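> Return atomic coordinates for the entry below.
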Amino acid sequence: MTARAPIAPQVLAYAAELRGALIPLVDTFRQRQADDGTVADPSSADRRLLERIRDEASAFHRRHGRPEQAEALIADVDGWLAAGLDTPPHFGRSRDVLQAPADGSTVFFLAPLQSTNSAPPVGKRLDFFFALRKEPDALPELALSYPHPKNNCQSLILLAGSAGFAQGNCIVFFPENVAAHDKITEQPYAMFFYNKFRRIHETYALPGAAAVLTADSLPRASSDLAPEVCFEARAIWGYLHDSMHYQGLWPFDQHISLKMNWFVGLLEEIKVDAKTALACADGGVPFAQQQIDMILLERIFRYPQADDATRNFDSGTGVFLYSWLREYGALTGSPAEGGLLHLDQDKALAALREFVATVERLEAAVATDDDYRAAAKDLVRRHLPAGEAKQRYRFTEDQRVLLRAKGGLDRLPPLTFAEAEW
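Modelled structure (predicted):
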């Protein structure tokens, strides 16, 4: 069990300062932006608002000993003002000068960026977050058994943020999310706001599963968790998931372009989550059952409910995994006429072992990137049939049971994280 560590009062005061001073300004400005970050017909009021945001944010950087971030932000804003706010923003300087915070330290970042899965509208709009890094208490010991050769991930507690982070389901920030004219060549940080996960999981994943599964087979270990326990379990899942990407015959860091292929990447994501669940099942991992349940519930019962599910990468992983478990007898019953399915978790774990073995046999059999892509597409198409134009796949009649709760969940207002939840 983990102990809840209090957040220093001074840190909470900084968060309150940002909520009062900066959030209203940023949220007003981002309403003027299009999805690509541009401002149509920018006025002098738009310019003055952005200048004020620049001054407030850069002063905060300086007060907290981050002059490099202040200078980069000023240069990026001034460059955008000079080019015209009706041109796409370029905040590469701010992106590149940002450094991952040390464990126990805070991080503040402001730029036009894509806050993935936040409340609409989502695009390269101005946003900021202020967060505290808090790595799992169990991580040092766990890393001995499950070493990560290139760990660049940070577990964070979101303390304050503008609409893209304070509303909706965005729990990630990567450098490639930042609006910029150039692309990154490496990923020096990957930040995860895991304190948001508990409410997201209980609001969407659990009801989504309850609409499909019999009450006696519904996974429950990940529900009603204390905030600090949920944070710890989710952060460990994140660490194990990421470490699994660097194992095997085709490690992610050596084959990034290949693994970005939609079909290859879909199998990769399921594989690393499956290996995480199996590591938990095999013993020696803290909060093991909580993580197994989180993985099954999120992957299968939350991700497929996205509005763009037939184009969405994560949704595809969940729909595929659902049908894989059906094929291997882990999900039984008929969904016809509102029927519920029974989940056998032992058979689900056996099916995950077979999935990992299947993908690893595929990886051993292919010799080139083209071979891998072709084999991955063949395997994915076993359970995700081709869809209409511009769609990656279509739901089969059996798979549509995963959408049973969608109508009710879509009517819920976006989750709001106005205060630190920890």
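> hey, let's count contacts and neighbours off CA atoms from now on
Will do.
> Going along the chain, name the helices of the stretch 251-400 of the chain.
Ranges of helices within the stretch 251-400 of the chain are 256-259, 262-281, 288-296, 313-327, 345-365, 369-381, based on DSSP state H, counting those that start in this stretch.
> elements contacting the last one?
Using 3 or more CA pairs under 8 Å, 6 or more residues apart in numbering; DSSP states H and E, the elements in contact with helix 369-381 are helix 262-281, helix 345-365.
> buried stuff in it?
Across helix 369-381, burial judged by 16 or more other CA atoms under 10 Å covers Y372, R373, A375, A376, K377, L379, V380.
> Spatially nearest residue to the last one, not counting backbone neighbours?
When you say that, I think you mean V380. In space, V380 comes closest to F263 once its chain neighbours are excluded; the distance is 6.5 Å by CA to CA, 6 or more residues apart in numbering.
> what's near enough to touch that neighbour?
By CA atoms under 8 Å, 6 or more residues apart in numbering, the contact set of F263 is R373, A376, K377, V380.
> rewinding a little: quick one: which of the buried residues of helix 369-381 is nearest P112?
When the buried residues of helix 369-381 are ranked by distance to P112 (CA to CA), R373 comes first, at 33.7 Å.
> Thought V264 was touching that closest one, still the case?
Yes - R373 lies in contact with V264 (CA atoms under 8 Å); the separation is 6.1 Å.
> Report the set of residues contacting both of those two.
L258.
> coming back round to it: looking at the helices of the stretch 251-400 of the chain, which is nearest to V39?
It is, among the helices of the stretch 251-400 of the chain and with distance given as CA to CA, helix 313-327, at 29.5 Å.
> please give me the structure for this one as well, since I'd like to look at both together:
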Amino acid sequence: MQHKIKIVEEINHCRLEILSEGASSDPVRIAQCVRKTLEGHSDNAHVKLLLENMENHQLGSNNLLELTFTDDPDFILGFFEVPYNPDAFLEAAFVEAIAIPQNVLDIVPESEALPVLLHCCSDGFKNPLSVAIFAENFRDAEVKPYHKAYYLIEKFVDRFKSYTRPAIEAAWSPTAFPDVITADDDLLTRASAIWVHLHEYYHRTGYLPLPEHLKEKSSRNGAGAEELRVDILSILALLDLHANDPVLRASIQYILAERLIRYPLQAPPKENYDARSSVALFEYLQRHGVIGRKGGRFYFVGGYARLGEALRSILVKITALEYRISQSPADDRKKKLSFLLPDLAKNNNRWELLS
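This is a model prediction of the structure:
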């Protein structure tokens, strides 16, 4: 463990030196720095391969990506390009996988998500927007079906504690999210891991699964509807399972709170598809009497039993629509999918009024 931590520290030193010199596009200078900094760690397979790449001034990191997935999934090293994270460059991370409970694995044995805890990482991965590391983020990656997405779960927990929990405390009844409002970091970590495990799995189900139908779901409304669909599927799966299991009960509340509350706190619905899904879900539940307000605080009328019925109703609508759309010409699907969220919200697609 200490050896890998030291390698991450050395990588961070090297990346800072290169960036401070403005040499991030100079493969010769990068190679010099990497060799000088890391040659004493060549007994590590990742470092050895990186040094070999540097001999050819190669910044492409597909072979390092493969090494992570075939040899040492707890260690990530390479050059990265991430559109939403301009800090990403030469990065490294030492992680530990989070176990998914067996009762969840019984219904979803495999997922494209790999939830992890960070033992340490270089500065580029510390960017708040970097909540996951995808195979396509490695420079010149050749993405394969077995490449999973690393989800950095501490960042999910931090977001919940920074945005969602204060919003619950300020505006919701204590009965609405009783388990997560008092949950410690360990329980929030386990709930987050279950969320991403189920979330990524359900993206690949249905009549228009991802990634095959990503283009059709690429509008803000289409993407928001897809995010809402998979989280509803996750919540319903856990509702069917939980049988007073405290971790699953907390996971249900956690997923619901994140989908229903957090996203509009971080981005306006006019600009953000996740925030639109939150608005649409809230408006639907309130319009159908599932969310009520008493004493200035929101609560779930009829508790989670009635909430589950309402979520099943939404899922039926989404599933029926996706089936009909799947039978229509591909060129028409994106437009048709864009009507779902405004219909749930009954807002005539005027998201700026709800931002």
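> Quick check: the residue nearest to V380 of structure 1 vs R381 of structure 1, distance?
Counting by CA to CA, to the nearest Å, the separation of F263 of structure 1 from R381 of structure 1 is 9 Å.
> Let's have the buried residues of helix 369-381 of structure 1 in JSON lines, adding distance to R394 of structure 1.
Listed next are the buried residues of helix 369-381 of structure 1 as JSON lines, based on distance: CA to CA, whole Å:
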{"residue": "Y372", "distance to R394 of structure 1": "23"}
{"residue": "R373", "distance to R394 of structure 1": "20"}
{"residue": "A375", "distance to R394 of structure 1": "20"}
{"residue": "A376", "distance to R394 of structure 1": "17"}
{"residue": "K377", "distance to R394 of structure 1": "15"}
{"residue": "L379", "distance to R394 of structure 1": "15"}
{"residue": "V380", "distance to R394 of structure 1": "12"}
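> State the helix or strand in which the nearest residue to V8 of structure 2 once chain neighbours are set aside lies.
Spatially, and ignoring its direct neighbours in sequence, V8 of structure 2 is nearest to A92 (5.5 Å; CA to CA, 6+ apart). Assigned by DSSP states H and E, A92 of structure 2 falls within strand 90-97.
> quick one on the thing from earlier: of the helices and strands packed on helix 369-381 of structure 1, flag the one that's most buried.
helix 262-281 (a mean of 22; mean count of other CA atoms under 10 Å).
> That one vs structure 2, mean deviation?
Taking mean CA distance after the TM-score superposition for structure 1, the mean distance separating helix 262-281 of structure 1 from the aligned residues in structure 2 is 1.4 Å.
> and what of stretch 49-59 of structure 1?
Mean for stretch 49-59 of structure 1 is 5.0 Å (mean CA distance after the TM-score superposition for structure 1).
> For that stretch, buried residues please.
Using 16+ other CA under 10 Å as the test for burial, stretch 49-59 of structure 1 gives L49, L50, E51, I53, R54, D55, A57, S58.
> helix, strand or coil for the fifth one?
When you say that, I think you mean R54 of structure 1. Secondary structure assignment for R54 of structure 1 (DSSP: H, G, I helix; E, B strand; the rest coil): helix.
> contacting residues for it?
L73, I74, V77.
> how far out from the middle of the chain is the one helix or strand the last one maps to?
Following DSSP H and E, the helix or strand that holds V77 of structure 1 is helix 67-83. On the basis of CA atoms, centre = their mean, to the nearest Å, helix 67-83 of structure 1 is displaced by 28 Å from the centre of the chain it belongs to.
> now what about that helix, what contacts it?
47, 50-51, 54-55, 57-59, 61-62, 87, 89-94, 97-98, 110-111.
> Redo the helices and strands packed on helix 369-381 of structure 1 as JSON lines? Include distance to A13 of structure 1.
JSON lines is the format used below for those (distance: least, CA to CA, whole Å):
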{"stretch": "helix 262-281", "distance to A13 of structure 1": "38"}
{"stretch": "helix 345-365", "distance to A13 of structure 1": "45"}
